[in-house]
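Participant: Compute the structure for the input listed below.
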Amino acid sequence: MGKKTNHISKRIQSFISKQNMFFVGTAADEGRVNISPKGMDSFRVINKNKIIWLNLTGSGNETAAHLLKHNRMTIMFCAFEGNPLILRLYGTAKIFHPRDSEFNTYISHFPTTVGARQIIEMDVDLVQTSCGFAVPLMEYKADRDTLVEWSEEKGQKGIEEYWIEKNSESIDGFETKITNN
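Facilitator: The predicted structure follows:
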């Protein structure tokens, strides 16, 4: 059944590389807890205790706002195909924007994607697996291209205007620092 360790093993890294979706959980000390589904080719294991993921432009920016308040984060993967497994990565995270040198260092790990707004770096201090016996079997069909098409149509200037309008603060009114303002 479930196991705990303090690092990402080769077996766990192999499992992660086969997943098409993951979930990110964050919370400030007050306000709402956020759980966001993520997809596309946006997750990388850097080493046994560090991961990065490319945060694409979306309707909200809760993760960034929460991490500025409290840097704890949980990432969860579920095996929807093959053998059952739930994997959780626990740790602390930092946000890097296109204006940050770390963003420019890490962006080469990902395919070019219009609408890339942040890279989140997480130091993993606990890896936990559990059975996943009740997770349904589902077949992966394809990534949606809606976000890519929307981003390309808006263009970089339109995306940056969208960040100011929709991504500058969380639903609880916390700042996200998406812009230099």
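
Participant: For the rest of this, base every contact and every neighbour count on C-alpha atoms.
Facilitator: Will do.

Participant: ok, and what's touching stretch 62-81?
Facilitator: Stretch 62-81 is contacted from outside by 16, 19, 21-29, 34, 84-95, 122, 132, 135-140, 169-171, 174-177, using Cα atoms under 8 Å, 6 or more residues apart in numbering.

Participant: In helices, which of the residues you listed fall?
Facilitator: By the criterion of DSSP state H, membership of those in helices covers Ile16.

Participant: For ChimeraX, what selects the buried ones among the contacts of stretch 62-81?
Facilitator: In ChimeraX syntax, the buried subset of the contacts of stretch 62-81 is picked out as below (16 or more other Cα atoms under 10 Å):
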select :16,19,21,22,23,24,25,26,27,28,84,85,86,87,88,89,90,91,92,93,94,95,122,132,169,170,174,175,176,177
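
Participant: and stretch 85-104, how far from the chain's centre?
Facilitator: Chain-centre distance of stretch 85-104: 7 Å, with Cα atoms, centre = their mean, to the nearest Å.

Participant: For the residue most central in space within the chain, list the residues it contacts.
Facilitator: Residue closest to the average C-alpha location in the chain (Cα atoms, centre = their mean): Trp53, at 5.0 Å. Contacts of Trp53 were listed using Cα under 8 Å, 6+ apart, and they are 42-44, 119-121.

Participant: Let's see that with 6 Å instead.
Facilitator: 42-43, 119-120 (Cα atoms under 6 Å, 6 or more residues apart in numbering).

Participant: to compare against the first, here's another:
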Amino acid sequence: MGKLFTALLPEHREFIQKQRMFFVGTAPLHEEGHVNISPKGYDALRIFSPTEVAYLDLTGSGNETSAHIEENRRITFMFIALEGPPMILRLYGKGRVILPGTEEWNHWAPQFELLPGTRQIICAELHAVKTSCGYSIPYYSYSGERETLKKWAEKKGESELAQYQHEKNTTSMDGLITTLGQAASGKV
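Facilitator: Have a look, this model is predicted:
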């Protein structure tokens, strides 16, 4: 059944590169806080080494991942086989948020196709990789990307998008300040 590794193996990398979707999970430290699980699409994830991955994070209705990373750095990625042999692959690590306009951004951003609504890059240094069977995961066929988020961001334009991020993405639903919120207050 499940196997634990300290880093990505070549077969894990190959599996990840075939997936069209993945999930990111984070949580605050306090037990009343909300666990967040976010689905991610597009060609947004990059593997930089057996222990380092990053993804391009687009503007959304919340920014829980950033708030949780700011508080405790814990992050889990999950990939599931929807086609082919069954498998679930989880990556456990410590994350950091990279914002546009920073020196670090200038290093990381060229590794991605910057999409409309790009908000930040989430990087993770991995300390564990775990596989499990995925025997109960149903088959699904990929039929294409949804363009809704890209079109929404393009329609808003840079100014309205920045205002939206300021209103919706600077504090988590539990009141934690996100990296964007810290930057807006001059603390980053």
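
Participant: TM-score, when you put one on top of the other?
Facilitator: Taking TM-score structural alignment, normalised by the length of structure 1 as the basis, the two superposed chains have a TM-score of 0.97; 181 aligned residues with a Cα RMSD of 0.9 Å.

Participant: picking that back up, which member of the contacts of Trp53 of structure 1 is positioned nearest Glu102 of structure 1?
Facilitator: Set against Glu102 of structure 1, the nearest of these by Cα to Cα is Ile119 (8.5 Å).

Participant: who's in contact with the counterpart of the closest one in structure 2?
Facilitator: Counting by TM-score structural alignment, Ile119 of structure 1 corresponds to Ile121 in structure 2. The contact partners of Ile121 of structure 2, taken as Cα under 6 Å, 6+ apart, are 55-57, 97-98.

Participant: would CSV of the residues you listed with distance to Phe5 of structure 2 be doable?
Facilitator: Formatted as CSV, the contacts of Ile121 of structure 2 follow (distance: Cα to Cα, whole Å):
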residue, distance to Phe5 of structure 2
Tyr55, 21
Leu56, 25
Asp57, 26
Val97, 25
Ile98, 27
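
Participant: Just the residues you listed: which are in strands?
Facilitator: Among the contacts of Ile121 of structure 2, the ones falling in strands (DSSP state E) are 55-57, 97-98.

Participant: which residues in structure 1 does stretch 81-92 of structure 2 align to?
Facilitator: Stretch 81-92 of structure 2 covers residues 79-90 of structure 1 once aligned (TM-score structural alignment).

Participant: The longest helix along structure 1 against structure 2, how far on average?
Facilitator: Criterion DSSP H: the longest helix present in structure 1 is helix 146-166. Relative to the matching residues in structure 2, helix 146-166 of structure 1 has an average distance of 0.7 Å after the fit, by mean Cα distance after the TM-score superposition for structure 1.

Participant: what range in structure 2 does that helix sit on?
Facilitator: Taken onto structure 2 by TM-score structural alignment, helix 146-166 of structure 1 occupies residues 148-168 there.

Participant: List the buried residues for that stretch?
Facilitator: Here stretch 148-168 of structure 2 shows 153, 161-162, 164-165, 168 as buried, counting by 16+ other Cα under 10 Å.

Participant: Name the single longest strand found in structure 2.
Facilitator: strand 118-132.

Participant: Between helix 148-168 and that one, find me the angle.
Facilitator: Using axes from the mean of the first three to the mean of the last three Cα atoms, to 10 degrees, the direction of strand 118-132 of structure 2 lies 110 degrees away from that of helix 148-168.

Participant: for strand 118-132 of structure 2, which positions count as buried?
Facilitator: For strand 118-132 of structure 2, using 16+ other Cα under 10 Å, the buried residues are 118-131.

Participant: Let me have those in TSV, extended by distance to His107 of structure 2.
Facilitator: Listed next are the buried residues of strand 118-132 of structure 2 as TSV, based on distance: Cα to Cα, whole Å:
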residue	distance to His107 of structure 2
Thr118	16
Arg119	16
Gln120	13
Ile121	11
Ile122	13
Cys123	12
Ala124	15
Glu125	16
Leu126	20
His127	23
Ala128	25
Val129	26
Lys130	29
Thr131	31
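
Participant: got a list of what Ile51 of structure 1 touches?
Facilitator: Remark: with contacts taken as Cα under 6 Å, 6+ apart, Ile51 of structure 1 is in contact with 44-45, 121-122.

Participant: Kindly report the same for Lys150 of structure 2.
Facilitator: Applying Cα under 6 Å, 6+ apart, we find Lys150 of structure 2 in contact with Pro116.

Participant: Count the neighbours of the residue mapped onto Phe133 of structure 1 from structure 2 for me.
Facilitator: Mapped onto structure 2 by TM-score structural alignment, Phe133 of structure 1 lines up with Tyr135. Other residues near Tyr135 of structure 2 number 12, with proximity taken as other Cα atoms under 10 Å.

Participant: out of the contacts of stretch 62-81 of structure 1, which are inside strands?
Facilitator: Using DSSP E, the contacts of stretch 62-81 of structure 1 in strands are 22-27, 34, 86-95, 122.

Participant: Could you find the counterpart of Lys35 of structure 1 in structure 2?
Facilitator: Small correction: residue 35 of structure 1 is Ile, not Lys. If you follow Ile35 of structure 1 across to structure 2 using TM-score structural alignment, you land on Ile37.
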